[in-house]
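**Q** got a predicted structure here, sequence first:
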Amino acid sequence: MEAYTALLTLSQILDKLQPRDRRRFFHGKDDLVESLRQKVGFLQDFLENSPSDKASNFAATESLETRISAAAYAAEDIIESHISNQLLANGNTFWHLDSFWKMIFRVQSAVSVAVHVFWTPITHLNAVSVVAQILISARRNHKWVQVIKEMDFIMKEVDKIKNACCAGEDLWKNTNILPASTKASSRLHLGMRGENLVVGFEGDLAEVRSRMVGASCNLEIVSIVGMGGIGKTTLARQVYDDNYIAYRFDIRAWVAVSQEYSLRRVLLGLLDSAKLLNADMQDKEDEELAVYLYKSLKGRRYLIVMDDMWDTEIWDVVRRSFPDDGTGSRVLLTTRISDVAEYANSCSSYHMRFLNEEDSWNLLCRKVFGEAACPLELEESGKEIARKCGGLPLSIVVIGGLLSKTSTTQEYWRSVANNLNAVVLEDDDQCLEILSLSYNHLPHHLRACFLYTGVFPEDHDIPVSKLISLWAAEGFLKPNISKSMEEVAEGYLKDLVERSLVFVSKKSSIGKIKTCKVHDLLRDLCLKNARKENFYHVVNRSADVKQDSNAWRRLSIQPVAQRSDKIYRSIHSITHARSLLCSGVAPHLPSYVHLIFRLLRVLDVVNMHFDEFPVEVTELVCLRYLAFTCDSKLPPSISKLRNLETLVHHKWKFGLRPTLLPRRILMMPKLRHLLVSASRFPDSLGPAHLLGKNFILENLQTLSEVRNFRCSKDIIKRVPNLRKLKIAYDVSVSELWQSYQLENLVNLHQLETLALHCYHIRHAVYPEKLALPLQLRELTLSGLRLPWYNLKSIGALPNLEALKLRRSACQGPEWRPMEEEFCQLKFLLLEGLSDLVQWRVDDTHFPRLQRLIIRSCYKLEEIPSCIGDISTLQLIELDDCNPSAMNSAGQIQEEQQTLGNYDLQVHLNK
C-alpha cells in the first residue's frame, strides 16, 4: 500500500505544476521529467491490477515495494526541497537548477539502457526500481559515480525479483483469490449497506426498551455488557432512536466515552447532545460544567446514554450531575468491562451473547444480498464463512461488505472460507485477524483512505468535508478527468461504507454523508497496519517518538498528548514529516516546529489558539491544507502558499469585529476551500497591475463564512465555480441591502448550497432584490425577515431539495404556499419563527417532502393534517413547540396508521 501511495503522490507533484512553471523550473528538460512520470505510472498500473493480498506473500516483492516507496519519497524530498528553496530565496520565482536536472537526465538515460537490456514481462517494475534506487543513492550522496555503482547492485537483484514473480504467477493460477479490484460480473442486489442491522438480539432490544419505559420513578442505571464488536452500541442506538422513547423523555443525550476521552470532553459532549451548550461554556471549569448539567436536568425526565464506558473515575464525577428527583429518568451504559457495570450500580445488566450459527448466517445474507435470497451454490461456503466469524456481528458485517463488493462465484466464496481461521472469539486480537482479511482485499486506492481514518481520535465524528480535503492534500485521490477531486473522494467513501469499514454517523439534509465514524476495533486495525507500513504514527506520549522517528512522514498528536511540551521537543528531529495533525484543545504549537517541518503538506492545528498569526507558517510553501485558530487577521504574506488547496481560519473569541481578508488571497490559484470566521472578502480588487485584469479563483468551491459579502458582478466573476457559499450580514437600513447586490447571486451558475444569515437587525428591513441560481439544491435563511410572499421565487427553484428557515428568516403570522411551488423539496426545517401562527398548506404543495422538522415555533397552532397524505413523507419531528401543534402531529400519525401507513415516524420532543 505504501509503495502505491508514494508513487501516486510523486506523480501528482509533477502533474500539478503548471506548464509555464514546469518549463521555467525544468530548464527545457520537461520531456525527461514526463518520461520519469510515465515510468512511475507503469508501477502504479501493476499494483492496481495485481492481487493486493498476494504481493505480501513474496519477500522479494515486499523488498521491492519497500525500496520503491522509499525512493518515491526520496524523489519527493529532492524535488520539493529545490522548489521550496527557490520559492523562499527568490520571491516565489522558479529559478533554473541545471545541476539537479543534469542528474535527472542521467537517470533517464540509465533507465533507457536498463529497459533495453533487461526487457521482461515485468520490465516496468525493473525500470522503476532502478530509478528508485538511483534516486535514493543520488539523494544520499549526490555523486553520480556512486549512483552507477548502485545500479550494478540493483541489476543483480533483478533476476531474484523476476524468479520470485514467476513463481508467484504459478501460485496465482492455482488460487481462487481474485484481485481486490475485481468487480462482480453477476452482481446481485446489494442492500442494507452502512445500516445498523439488528439480527438475533430482538429479545434484548425488547428487554432494554422495557426497562427504559418502566414504571419506576427513581433514576435507574442500565448497562449493556459485551466484547468489542458484539453490537452494544447498535442495540443502544436502537433504543435511543425509538419513537416512544423520544416522546417519553424531555431530554436525551448521547456521549461516547472511550479510553482517550477526558472528563471535560464527556461533560461538553453531554451538554452538546442535550442542546444545552453555548459558546461561553468552552471557558468554564469542569466543576462548573457539571453543576450546569445538574441544574439543567433537574426536574426533567432525561435519558443519558454513555457509550463504551471504560473509566470509573469519570463515572464518579459525571454521576453527580444526574439528579434523582422522582422523574423516572434513565442512564444507559455500554461497556466491555463487567466491573464497570457493577461499579455503576446498574439495576440491570444485559450481557450480550454471540450470535448462533443461524443468526450469523441470516446477518451475513442481509448484508450481502439485502432482501434477496442467497444463491443455492453459495450457501455451503457462506454458512462456513458465517460460522468462522465466531458469532461476532462486526466481523460478519465487515466480511459481508467484502463479499458484496467482489465476485459472487463459488470459487471466490470458497477461497474466503478457506482463508478465515475458525476461532472462538474471546478478545480483540482474534477479531482483528478476521477484520484483517477485509483490509487485505481492499483495492490499493482505498487502503490509504481507510487507514487515514485512524489519525482521528477514538469515537470521533469525522466531518466528511474535512476528511475529503485531507485525502486530497495528502495525494490519495487518483485524478479523473471527468470528475472533480471531491466527486472522486465521495466515491471512495461510499465504497468504504458499503464494505462496512466506515459507518455513516450523520447525513446532510440532501442525503449526503455529513459525518462518519470508525468502530474502535477497526481503528485499532488502522493503527496496527499504519505502524507496520510506516504510513503514519499516532503520538499519545513522548515515549512514542523513537530513534527511527526521522523517517516518519505523517504525525497525529492525540488529545492526551497535546499539553506536553516534551512531545514537541521529541518530534523536533522528524524533519521529513509531510503531515502534522493535532487533535484536542491545546496551547500554542512551538514556532520551531513550523520551521523544522518545512516540507509540510498538511498542518491541522485548528484546536490550538494563537494570539497572533504564526508568520512562520508562510514559509511552508508546500502546504496544501492549513487549519488554525487565531483572532488576528490573515496577512498578505499568506499568498506565498501558492500550493494551498484548503485554508481554515477560525477565531477563538465570539463576536469579534470582522477583519478584511487580504487582496492577495486572490493570488492563490489552487485554493479550493476557504473557511473563515469573522472575515470580509475584499470589496475591491485593487490596481489591475497587482492582480491582472482576468485573474480569477476558478478552483474555489467553498467560501464560508464571509461577512457582508458584496456580490458585485466583478467579484462574482472572480469566483465563478463556487458550489457552497455561506454569508453573514449586519444590516440596519435598506440602503445597505442594496449595496450588497444580492441579485447577482444568480450568476453563480455552479452554486448548490447557500446560507444567508443576518445579525443585529434593528429595523424591519429585508433584501428586496434577491435572485438565486436555478441549480441551487440547499438553502438556509436566517434573520432576513422576509415577508412570506417573497418565498414565491424560492419555491420556483427547480432543483431545490432542502430549505431551512431559521430564526426570523420570515415574518408574518401566516404562510400560504402557492401551487406548483417546492416541487423537488425533500427536507423542510422551520426553526425559531416566532410570529408564525397559521400554516396553510396541502399535500400538493410539497409533493416529494420526506422530512419535516419544526423547532421553537411557539405560536404555530397546528400541523395541517393533509401533510400526512404526502406519500413520500418519512418523518415529522417537533421540538419545543406549542402543545397544540404537538398534538396535531400525534393525530397525523394515528390517522396514517389507521390507513395502514406505519412507515411515517413522528418524534415529539418536549
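**A** Received it, and whenever you're ready, just let me know what you need.

**Q** make it CA atoms for all contacts and neighbour counts henceforth
**A** Will do.

**Q** what's the host helix or strand of residue 906 packed up against?
**A** Here residue 906 sits within strand 905-909, counting by DSSP states H and E. Counting contacts by 3 or more CA pairs under 8 Å, 6 or more residues apart in numbering; DSSP states H and E, strand 905-909 is packed against helix 243-248, strand 875-879, helix 883-898.

**Q** that strand vs helix 883-898, what angle?
**A** Going by axes from the mean of the first three to the mean of the last three CA atoms, to 10 degrees, strand 905-909 is angled at 160 degrees with respect to helix 883-898.

**Q** which residues sit against strand 905-909?
**A** 243, 246-247, 249-251, 874-880, 886, 889-890, 893 (CA atoms under 8 Å, 6 or more residues apart in numbering).

**Q** quick one: closest of the helices and strands packed on strand 905-909 to residue 613.
**A** strand 875-879 (41.4 Å; CA to CA).

**Q** who does the closest one touch, helix- and strand-wise?
**A** When contacts are defined as 3+ CA pairs under 8 Å, 6+ apart, strand 875-879 packs onto strand 851-855, strand 905-909.

**Q** any idea how far the last one is from the middle of the chain?
**A** For strand 905-909, the distance between its averaged C-alpha position and the chain's averaged C-alpha position is 29 Å (CA atoms, centre = their mean, to the nearest Å).

**Q** just to revisit the earlier point, deepest of the helices and strands packed on strand 875-879, which one?
**A** strand 905-909 (a mean of 21; mean count of other CA atoms under 10 Å).

**Q** here's the one I want to compare it with:
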Amino acid sequence: MALDAFISLKLTIEDLIKNPFSSLSLAPPTQQILEFAYQQLHSSEEIARKLLLRTTTTLDLQIKVAVSKLLDTIRSLKTKHAPSGSSVRYIEFSAEEVKDLKQDIHSFAELFNTMYIAAAEEEEEDGDSSQIGLSGRKSKMIGLSDHYKELKYHLTRPASPMMILVLVGMAGIGKTTLAAQIFEDPDIVKHYDLRVWVKIGGKCQLKDIPRRILAKLNPDLSDRFLSKGENHEIARCLRENLKGKRYLIVLDDVWNKYMACHFYWSSRYKIFESEPFPYERNESRVLLTTRVHQAEEHNGHFPDYVSRLRFLNEEESWELLRENVFAEELCTSQFEKAGKKIAENCEGLPLMIVKVAELLSSKERTLQYWNEVAAEKNHQLFMDAYDGISKVLYSSYENLTELLKLCFLYMGVFRQNYEIPRGKLINMWSSDGFLEENAHEFPSPSAIECLNELVANNLVMIYQSNISPNSAVGEEQIKTCGLHSSFWYLCNREARETKFCCILKILNDSLGGDIQGQSRLAFHNNVLFGIKDVYESVEVHCASTSGLKLLRELDALTIRFYEFPLEVLELVQLRYLALTLNGELPVSISRLSNLQFLIVGSHLSIKSCRGPSFLPVEIWSMKEIKHIDVMYSDIPNPCGASLESLLTLSNVSAHSCSEEVFKAIPKLEKLGIRIELAYDDDVKLLSSLNQVSNLKELRSLKCVIVSPEIVPSPLAPLPNFPSTLRKLSLSGLGYPWEEMSKMALLLSLTVLKLQNYAFQGVKWEAREKFWSLQSLVIEDSDLVEWKVGSESMKSLKRLSLKHCYNLENIEWEYGRSPDRIHWACKDSLRKIEMVDCNPLGAEEMNKALPRWKKDALAVHCSWDDTKRKK
C-alpha cells in the first residue's frame, strides 16, 4: 500500500537524521534538506493516513514507485558513504548526489500534492491548495516577514478575551503558507495548550465548523454523532473539550463571506443554539484565511486584526525566483538580468513565481533560453505556468454565481493588463443584456454590486478609486479596475471553451469559422483590422445572413475609421457601438434600432476646421438609446420628439444646451459639455448653460471650456445648477472665488473638481458650508492664499491640489464647541494630495494639520524625483 511506503519513508529519514552513521553527522546542506523533508512528512502524516487509504490504483502505484525511488537514493547514499573505522566527523555527499536527492524529494512532493488535490476534489472542497509544501527547503517567508512578525505578536500578546485574526488576499498570494508556518512556529506551539487546523472550503456550512473542530480535537467520537448530533449537543461537547485550555483554531480557506464573523459573533447573534466556546479570559485565538474581503466584517463589527497580503515587489519577486531556482548556487549577473525580467512578468504573485521557477528548473539552464523567456510575456513557459496554477485559481471562479461568472468572463474582451474604466465596463455589461437594470438609476445598481462582488472575491483588482457621488455617505467607488494576468489567462480560456466570446489576436484567428454566430467579438491586436484578408473576412461575416447578425457589442475605439463603416449597419442586434471616426454619422444610423450606447471618438491628430457638427436628426427616433458620447457634436432640435431612455450625454457643445433639447431628455442624469472658444457665437451660447437647471434628474455635470487664453476672463455669470447634482467638474471658466457661494447651495454635492482656472484669484476665503462635500480637486490655479473656515468642509474626505504653483499660505481654522476645540473635517479627512505645488504651500499645509492628521498628507514633486534619479 502507498500508506506503508509513506510511513517507511518517514521512518528511514528519521533514522538517518537522528542516527546517520553511528556518531557521525551529515554535512550541510544535506542535513537541512532531510530535516525539512522529515518535518513536512511528520506534519502531513495525519492527512496522509486519510488520503492514501482511498487513492486510486494508478495513483497508489505511482506513489509507491516515487517513494521506492527516493528510498533507494537515500539507502544507496547511506551504504556508499558509511565509514569503516574512519575518524571523519562529517559525511559529505557530492553536489550531484545532493541534486539527485533534492529532485527525488521534489518529485514525491509533486505527486503527494496531486493526490491531495484529487482527494479534495472528491470531497468537493474547493480549498486553496496553493501552499508550498514539500518544496525541498523551508521558505524564508519572502515578502511575508512583516506579516509574520505582526501576526505572531497578536497571537502571543497578552489579551484576555478570545480574539479573531484574519488573513485576506488573492488565491496563491501566500495566506495558507503564512498560516501554516506560524502554526508550526515553536513559540506558538509552546504558547497554546491546543492547536487545531480546519480546512473549510466552498462547501462547508456554518453549522459544520464546530463539528469539524470537534473531530480534530477528539478523533474517538463516532462519525454518527459528528454528522447527526444536534447542534446544541455538538456545542456542549466542543465547549467541554476546550474548557480550561488556551487554544488556537485556524480556519483555512473560508469562502462564505459571512461565515467567519458569524462564527466569531455566535454568542451575540445566537447563530448556534448554544455557545460552543467557553467564555474564559485565557488569551485564546481564532485565525482564518480567506479570499473574500467581506469576511472581515459583519454588521459593523470588525475582527481584532486584519492582514491584507499584498503582491511582491520586483526585488522580492526576483529573490523568490532565485531561491527556488538556484538555492545555494551562485547566480551570474547575466542570469540575474534575465531572471529579474522573468520574475517581473509574474506580476508579484508568489504561486506563479514558484511555478515558473519549477518550470525553469526542469529545463536545461542556458542563458539563451532565459533571455527568450524574459523577452516575451506570452512565452510558452508562462502559458504552462498559468495552466499549472489554474486548479488553485479555478476554485475562485467556480465558486461564483452564474451571473458573476458571466461578468467575470466578460472582462476577457479587454486586453491583458488593460486598466478598465468602471463606467465603460458597467455600460458594456448592461448593454449585453444579462444584468437586470434599474429603471430609475444609472448605472444599474445590480451591475455595481456585481463588480464589487468580484473585487470582494479577489478576482478583480482595483487600480484607482474615488469618492462615490451616488451615495449619501460617500463610500469609496472603483474608478478603474482589471485582472491579474493569471486570472486574465483563466478568463480567456473559459471564454473560449464555453464559446462566450471570440477573441482575435493573430491572423489565423479571424479567418476560421469560429466567429460565425458569435454575439461577442474582440480584437486584441489592432493591426489585424488593417490586414486586407481580415477586414474582408469580418466584412463578409457582417454582411452574411448567419455570420455576425447576433453581434450585440462592437468596441472598435482603437481602430481609426475615416468614413463610417456601412457594414456595421447590418448588425441590427447591436446594443453597444464604439468607434473612432473622423467623418459624419450617416442618417441611416437609426437602422440600429436596438442601440443603447453610441460612443464615437475623434482622431486626436485631426481637428475639424468646420466647427462642431450636428448629429443626424434621425437620432431622435432611436428610442432605446441610453448613452450618447460623440466628440465635438451636437444634438439637433428634436422637433417635438423625445428620448425618454437617454441617461448620459457627453462631449457636446453649448448648442445642445437649449430648452427644447433638455425638455426632450427629461431623465438625463449625466451631462458633459465641451466648448472650444474658436467661434464668435460660442461666447453668447455660454448663457445657455442656465438651461441646465431644467434637468431635474441630473446627478453629474462636466463643463470644459477650451480657450486660447491662459487665464480666461469670466464669460458669463455662473449659472444656477440643479440641486440634484452630486458630482460637478468645471474647467476653464475663470470665475472669481466669490462665486463659490453658489456651490454651497448644492446640498447633495459630494465631488467637486475645479481645473484649469475654473475659478481664479489670489485669495479664497471658504466660509460657506459645503454640507456634503467629500472630495475636492483644485488643479492649475493662480490661488496664493486659501483660508478654510472651521464649519466649511466638515465632511471632506479627500483633498487634491495639483499644479498650484503660487499657493503659499494655507490656513485651516479651529472652531470651539462648549467642551473642546475642533478642527475642520477632523473626523472625515483621510487623504491630502499635493502634486507639483509650491513647496511653501506644502509646508503650510503640514503646519496647519493637527498632529493626528499629518499622516494623511502626501506630497509629490516631479522635479525632486528627476533630481533623485540623476
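**A** Thanks, I have it. If you're wondering where the values come from, they're calculated on a predicted model, not measured in any experiment.

**Q** any idea what the TM-score is?
**A** The TM-score (TM-score structural alignment, normalised by the length of the second structure) is 0.54; 524 aligned residues with a CA RMSD of 4.4 Å.

**Q** residue 418 of the second structure - nearest residue in space that isn't next to it in sequence?
**A** Nearest residue to residue 418 of the second structure in three dimensions, chain neighbours excluded: residue 482, at 6.3 Å (CA to CA, 6 or more residues apart in numbering).

**Q** identify the residue of the first structure aligned to that neighbour.
**A** Alignment note: residue 482 of the second structure maps to residue 517 in the first structure; criterion TM-score structural alignment.

**Q** so what's its match up against?
**A** 459, 460, 461, 462, 502, 503, 504, 505.

**Q** so which of those comes closest to residue 128 of the first structure?
**A** residue 502 (34.1 Å).

**Q** my guess is that closest one contacts residue 496, does it?
**A** Yes: taking contacts as CA atoms under 8 Å, residue 502 of the first structure lies within contact range of residue 496: 5.6 Å.

**Q** mind listing the shared neighbours of the two?
**A** By CA under 8 Å, 6+ apart, the residues touching both residue 502 of the first structure and residue 496 are residue 450.

**Q** what's the helix or strand for residue 236 of the second structure?
**A** Going by DSSP H and E, residue 236 of the second structure is in helix 231-242.

**Q** next, count neighbours for the counterpart of residue 454 of the first structure in the second structure.
**A** By TM-score structural alignment, residue 454 of the first structure lines up with residue 412 in the second structure. When neighbours are counted by other CA atoms under 10 Å, residue 412 of the second structure registers 27.

**Q** so residue 412 of the second structure sits against residue 494, correct?
**A** No: Residue 412 of the second structure is not in contact with residue 494 according to CA under 8 Å; the separation is 9.3 Å.

**Q** tell me the counterpart of residue 655 of the second structure in the first structure.
**A** In the first structure, residue 655 of the second structure lands on residue 709 (TM-score structural alignment).

**Q** ok, and the closest non-adjacent residue to that match?
**A** residue 681 (6.1 Å).

**Q** do residue 687 of the second structure as well
**A** residue 716 (6.1 Å).

**Q** in which helix or strand would I find the one you found?
**A** Using DSSP H and E, residue 716 of the second structure falls within no helix or strand.

**Q** list the contacts for the residue opposite it in the first structure once aligned?
**A** Matched to the first structure by TM-score structural alignment, residue 716 of the second structure sits across from residue 767. Contact analysis of residue 767 of the first structure by CA under 8 Å, 6+ apart lists 734, 737, 738, 742, 784, 786.

**Q** since we're on the first one, how many residues are nearby?
**A** Read it as residue 734 of the first structure. That count, for residue 734 of the first structure with other CA under 10 Å as the rule, works out to 14.

**Q** got it, and the fourth one?
**A** Using other CA under 10 Å, residue 742 of the first structure is surrounded by 19 other residues.

**Q** that one contacts residue 768, correct?
**A** No: counting by CA under 8 Å, residue 742 of the first structure does not reach residue 768; the two are 9.1 Å apart.

**Q** what about the strands in the stretch 451-600 of the second structure?
**A** 461-467, 476-482, 502-504, 521-523, 553-561, 576-581, 597-601 (DSSP state E, counting those that start in this stretch).

**Q** pull the distance from the third one to the chain's centre.
**A** Once both centres are worked out by CA atoms, centre = their mean, strand 502-504 of the second structure turns out to sit 24 Å from its chain's centre.

**Q** which strand or helix spans residue 263 of the second structure?
**A** Assigned by DSSP H and E, residue 263 of the second structure falls in helix 259-264.

**Q** and for residue 200 of the second structure?
**A** Assigned by DSSP H and E, residue 200 of the second structure belongs to strand 194-201.

**Q** how far off centre is the following helix or strand past that strand?
**A** As assigned by DSSP H and E, the chain's next helix or strand after strand 194-201 of the second structure is helix 208-217. Offset of helix 208-217 of the second structure from its chain centre (CA atoms, centre = their mean): 33 Å.

**Q** now for helix 208-217 of the second structure, which elements pack on it?
**A** Helix 208-217 of the second structure packs on strand 194-201, helix 223-228, helix 231-242, going by 3+ CA pairs under 8 Å, 6+ apart.

**Q** so which bits of the second one are buried?
**A** Within helix 223-228 of the second structure, the residues scored as buried using 16 or more other CA atoms under 10 Å are residue 226.

**Q** now do the strands in the stretch 351-500 of the first structure.
**A** So, for the stretch 351-500 of the first structure - with DSSP E, counting those that start in this stretch - the strands run 462-463.

**Q** likewise the stretch 701-850 of the first structure?
**A** Using DSSP E, counting those that start in this stretch, strands in the stretch 701-850 of the first structure cover 702-707, 724-730, 753-759, 778-782, 786-787, 802-806, 810-811, 814-815, 827-831, 838-839.
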